[in-house]
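J.: I'll drop the sequence and a predicted model, then ask my questions.
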Amino acid sequence: MKLLKLVPEITNIAFLKHRNFAVGFSVLTIIASIALVMVNGLNFGVDFAGGQQIRVVFDNVEEAPIPEVRSKIQALNFGDPAIQGFGQKNEIAIKMRLEEASEDNLQEANNTTVQITNMIESEFAEQGARIDGVDAVSGKVSGELLSTGIYALVFALIAISIYIWLRFEWQFGVGGLFALFHDVMLTFGFFALTQLEFNLNIIAALLTIIGYSLNDTIVIDDRIRENLRKYRKMEIANLLDVSINETLARTVSTSLTMVLALLALVILGPDVIFGFSVAMLFGVVIGTYSSVYIASPVLIWLGVGPDSFIPEESDTEKAQNKLREGYDGAVV
């Protein structure tokens, strides 16, 4: 059983010794993520961009004939399609934006899809072309999906921060909000950098990351609250280090279990959930980091100390306590 212990029972790591560097690095990565989103943009899938996506597999060749497919589709006067690899080398995804006249007419979009799929199956029969899936979303629906997804993320961040505030104190809520904002923004930056497809699955992954990060943060916050009552004279930085070390074994084992499961999905899972799996894997790593190096240092900057949450005595209570201290036990 000792071989299975990833972290010793007792650790004394000074996590917050380098908190200023860690937070400064995190702020820079958040700024870089925002810049990447503004400059590169996100590679919106059909869910958010509107249009049609056709997945094609060529069973008889090792590599899909992308130039030939593009020229054949252009000959149908459907514009210049976005064609990219999807999974294996013999798999492609054809993305077509809807024409303005088709924004509110999915029937016309479906007709376009039928023409493209029929052409591919007939023109590339020797290559073993087969349609693996078709998605079609109008521009109006895609805009509603994008706005709804953003609202869901914002609502989740605010609601979770309020929950932490009510369960602990407002300082913990602020720390949790900063940590969750950090996780979400870095995930956006990751997708802007890699240009992986950003669709509804990624919104689901972001909401899951928020929940995971919250769970990790609450475990540490709960131990911090216990130690604030236990160690009245300990400096807050040392107290936070003690709390993080006491929960370190749980944090590492939980995170590593998640990472191993997600790695299996990334390597062996189906292509349709590849983006979700990658987002979750990235989110688990940065969520663990933010629980330690973002949420905890905020408590120091907000002035939290061992006596921060002890109710102040009223003037009457102070007078009564002084009388008790001067009482010599004589019976009157």
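T.: Happy to help now that I have it. Residues are numbered from 1 along each chain as shown.
J.: going by C-alpha atoms from here, please, whenever you check contacts or count neighbours.
T.: Fine.
J.: tell me where the protein has strands.
T.: Ranges of strands in the chain, per DSSP state E, are 43-44, 51-58, 82-86, 88-96, 129-137, 197-198.
J.: just those: most buried one?
T.: Neighbour counts (mean count of other CA atoms under 10 Å) averaged over each of those peak at strand 51-58, with a mean of 23.
J.: please enumerate the helices of the stretch 201-332 of the chain.
T.: Under the criterion DSSP state H, counting those that start in this stretch, the stretch 201-332 of the chain contains helices at 236-246, 248-268, 274-293, 295-301, 315-326.
J.: list the buried residues of the fourth one.
T.: What that stands for is helix 295-301. Burial within helix 295-301, assessed by neighbour count using 16 or more other CA atoms under 10 Å, is assigned to 295, 296, 297, 298, 299, 300.
J.: cool, the second one as well?
T.: By 16+ other CA under 10 Å, the buried positions in helix 248-268 come out as 248, 249, 250, 251, 255, 259, 262, 265, 266.
J.: show me which of the residues you listed is closest to residue 241.
T.: If you rank the buried residues of helix 248-268 by distance to residue 241 using CA to CA, residue 248 comes first, at 10.2 Å.
J.: of the buried residues of helix 248-268, closest to residue 18?
T.: residue 248 (17.3 Å).
J.: coming back round to it: in a markdown table: the buried residues of helix 295-301, plus distance to residue 58.
T.: Shown next, in a markdown table, are the buried residues of helix 295-301 (distance: CA to CA, whole Å):
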| residue | distance to residue 58 |
| --- | --- |
| 295 | 49 |
| 296 | 52 |
| 297 | 54 |
| 298 | 54 |
| 299 | 57 |
| 300 | 59 |
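J.: can you add distance to residue 188 and give the strands of the chain back as CSV?
T.: Shown next, in CSV, are the strands of the chain (distance: least, CA to CA, whole Å):
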stretch, distance to residue 188
strand 43-44, 11
strand 51-58, 22
strand 82-86, 21
strand 88-96, 22
strand 129-137, 23
strand 197-198, 9
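J.: so which of the ones you listed is nearest residue 1?
T.: Residue 1 sits nearest to strand 88-96 of all those, at 41.1 Å, using CA to CA.
J.: okay, now the one to match up with it:
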Amino acid sequence: MRLIRLWPDDSRFDFMKFRRFSFPLSALFSVVTVVLLLTVGLNFGIDFKGGTLMELQAKSGQADVGKVRQAADSFGFGEVEVQEFGTAGGISLRFAIQEGGEAAQSAVVQKARDTFGAEYEFQRVETVGPRVSGELVQSGTVGIILAVIAVLFYLWFRFERELAVGAIIGTLHDIVLTLGFFVITRHEFNMTSIAAILTIVGYSLNETVVVFDRTRELMRRYKTMPSVDLLNLSINNTMSRTVMTAVTTALSLLALVLFGGRAIEGFAQVMLYGVVICTYSAICISSPMLIYIGLRGSEATKTVGGKVAPAE
């Protein structure tokens, strides 16, 4: 029985030609992301801003989100986020941190219990103060930095210098564009978002390692092949695996986006965006970057009558 081919075995598609468009495009998005981070900033959630989180379950099994939102807005405690979560009838309320310390936070909880207690069961009430939220910001930032540093060290020792630099640039590119997604979409940035970023870093690393492993293998086999041809061959050889991994992962995440509910919708959207960016980065950023960095031994091509000799 003939197996399905996700990508032709004898493909010689020229991926490197896209670098003339991908580099300026990614540079533009990266600059815009940095500017927006400095001017607009991230939409921090309760984990980082502080406030009160309540999770309610409708006793009847049916929750009226609009009615709950209208009632919560009338409390006068500032902006409140109301959304469905979990199983049918589940609602979460997020109130911003109140001035007045613990007594003010308790007043928020008591007002909500008096208003919704008859129709809803309070399954979770959590209050995060400014001190705790500050510690979470610090811990989350340190966690991301240490994880990224560990990944960069791994790449440096995993590959030769040129390949390592290309992989590091691609990983940093994916992190920056993921932060840009948070800034532009105004998705809440919380501890779950940090988990999403670290997962995307791992996915980016996996995509780059697969392509660069094949590049290193082909460098030993075809010692006189020009850089552009070598990189195109590497990507074409691994494209079947890339397509299979990206499509299956994207379909799973798409199902979570469409049917996973509001509780994980934001996380799923970020991960879906990350899969697209990481796949694009491995093909159009990390690999073409090696042309400018210079692959070891790739410039020592043999010429016959002024033309490049065929690959060995």
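T.: That came through fine. Because the structure is predicted, anything quoted here is derived from the model rather than measured.
J.: so for the equivalent of residue 127 of the second structure over in the first structure, what's the nearest residue that isn't a sequence neighbour?
T.: Correspondence of residue 127 of the second structure to the first structure, assessed by TM-score structural alignment: residue 136. Nearest-residue entry for residue 136 of the first structure: residue 52, 4.3 Å, with adjacent residues in sequence omitted and distances by CA to CA, 6 or more residues apart in numbering.
J.: same question for residue 300 of the second structure.
T.: Nearest non-adjacent residue to residue 300 of the second structure, counting by CA to CA, 6+ apart: residue 224, 6.5 Å away.
J.: which position in the first structure pairs with the one you found?
T.: Match for residue 224 of the second structure (TM-score structural alignment): residue 233.
J.: next, count neighbours for that match.
T.: By the measure other CA atoms under 10 Å, the count of residues near residue 233 of the first structure is 12.
J.: help me confirm that residue 213 of the first structure comes into contact with residue 284.
T.: Yes: with contacts counted by CA atoms under 8 Å, residue 213 of the first structure reaches residue 284, the gap being 7.4 Å.
J.: from residue 123 of the first structure, how far off is residue 131 of the first structure?
T.: 13 Å (CA to CA, to the nearest Å).
J.: equivalent analysis for residue 185 of the first structure, please.
T.: Counting by CA to CA, the gap from residue 185 of the first structure to residue 123 of the first structure is 44 Å.
J.: looking at those two, which is more packed in?
T.: The neighbour count for residue 185 of the first structure versus residue 123, taken as other CA under 10 Å, is higher for residue 185 (18 against 14).
J.: could you double-check that the more buried one lies in contact with residue 32?
T.: No: the criterion here is CA under 8 Å, and residue 185 of the first structure misses it with residue 32 at 9.6 Å.
J.: thought the residue nearest to residue 136 of the first structure was touching residue 97?
T.: Yes: the pair residue 52 of the first structure and residue 97 passes the contact test of CA under 8 Å, sitting 6.3 Å apart.
J.: rewinding a little: so what's the residue nearest to residue 136 of the first structure up against?
T.: Taking CA atoms under 8 Å, 6 or more residues apart in numbering, we find residue 52 of the first structure in contact with 46, 94, 95, 96, 97, 98, 109, 113, 134, 135, 136, 137.
J.: which residues does the fifth one contact?
T.: Applying CA under 8 Å, 6+ apart to residue 97 of the first structure gives the contacts 49, 50, 51, 52, 81.
J.: please redo it, this time with the cut-off set to 6 Å
T.: residue 51 (CA atoms under 6 Å, 6 or more residues apart in numbering).
J.: picking that back up, the residue nearest to residue 136 of the first structure and residue 74 of the first structure, how far apart?
T.: Noted for residue 52 of the first structure: a distance of 15 Å to residue 74 of the first structure, by CA to CA.
J.: ok, now residue 215 of the first structure?
T.: 50 Å.
J.: identify the residue of the second structure aligned to residue 169 of the first structure.
T.: Match for residue 169 of the first structure (TM-score structural alignment): residue 160.
J.: count the residues that sit near the aligned partner of residue 178 of the second structure in the first structure.
T.: Counting by TM-score structural alignment, residue 178 of the second structure lines up with residue 187 in the first structure. Applying other CA under 10 Å, we find 23 residues neighbouring residue 187 of the first structure.
J.: quick one on the thing from earlier: so which of the contacts of residue 52 of the first structure is the closest to residue 304 of the first structure?
T.: Nearest member of these to residue 304 of the first structure, counting by CA to CA, is residue 46, at 47.0 Å.
J.: map the residue nearest to residue 136 of the first structure across to the second structure for me.
T.: So, by TM-score structural alignment, residue 52 of the first structure is matched to residue 52.
J.: and the match of residue 127 of the second structure, how far from residue 149 of the first structure?
T.: Relative to residue 149 of the first structure, and taking CA to CA, residue 136 of the first structure is found at 18 Å.
J.: likewise residue 317 of the first structure?
T.: 52 Å.
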